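Asks: Show me how the following folds:
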Amino acid sequence: MNEADICWADVICVMEEKHLSRLRTDFRKALKHKVLHVLDIPDDYQFMDPELIELITDAVEPMIDVVN
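Replies: Sure, this is the predicted structure:
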């Protein structure tokens, strides 16, 4: 993630508190007016693990408007 990604985003979701802390350390100014959510999903999964995808989807879906 870089500052351009943060500026583009309306809502930023991270899996764990340590991820949010890292973002705040690196991008404090850019995060000033952003909506931030910690999903409380342990960062113990492999990339694109189907269980991880399901956990993230279930946690994020209620926060966003999905247009079908």
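
Asks: Going by C-alpha atoms from here, please, whenever you check contacts or count neighbours.
Replies: Noted.

Asks: Show me how far the helix or strand containing Ile12 is from its chain's centre.
Replies: Following DSSP states H and E, one finds Ile12 within strand 11-14. Its chain's average C-alpha position is 3 Å from that of strand 11-14, according to Cα atoms, centre = their mean, to the nearest Å.

Asks: Give the buried residues for it.
Replies: For strand 11-14, a neighbour-count test (16 or more other Cα atoms under 10 Å) marks 13-14 as buried.

Asks: Please give the structure of this sequence too, so both can be compared:
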Amino acid sequence: NKWRSPTGEAMFSRAPGVATRSAGTAHNARHKITVADIRWADMILVMEDKHEQRLRADFRQEVAYKALHVLDIPDDYQFMEDELIDLLREKCEPLIFGQA
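Replies: Alright, predicted model coming up:
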């Protein structure tokens, strides 16, 4: 929860009708995901398969009926890096705004 998620949160936080929250699955994440975060969310977007696996293992019941999408964005980017912004737009906008 250092660069990718906070970038996504910053990008979509001002979109009309969208509320965002960034959290990580690692034990050392700046904000580690909680049951409250999962219950709050209508949709959960994760960057990698391992994040989905951690959520399903640690929060099985809480994520069972949530829309959970893996974006397949590797941890190769810095905060608000142009290429990361482009990837997030490409992968998230159809999910968030229903253009899928």
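
Asks: Average offset of the strand holding Ile12 of structure 1 relative to structure 2?
Replies: With mean Cα distance after the TM-score superposition for structure 1, strand 11-14 of structure 1 departs from structure 2 by a mean of 0.6 Å once superposed.

Asks: Report all helices and strands that that strand contacts.
Replies: Packing partners of strand 11-14 of structure 1 (3 or more Cα pairs under 8 Å, 6 or more residues apart in numbering; DSSP states H and E): strand 35-38.

Asks: Tell me how far Met1 of structure 1 lies from Asp58 of structure 1.
Replies: Met1 of structure 1 is 22 Å from Asp58 of structure 1, where distance means Cα to Cα, to the nearest Å.

Asks: Looking at the two now, which is surrounded by more residues?
Replies: Asp58 (12 against 7; other Cα atoms under 10 Å).

Asks: Map that one onto structure 2.
Replies: For Asp58 of structure 1, the aligned position in structure 2 is Glu90, judged by TM-score structural alignment.

Asks: any idea which helix or strand carries that match?
Replies: Using DSSP H and E, Glu90 of structure 2 falls within helix 82-97.

Asks: how far is that helix from where the chain is centred?
Replies: Taking mean C-alpha positions (Cα atoms, centre = their mean), helix 82-97 of structure 2 and its chain are 11 Å apart.
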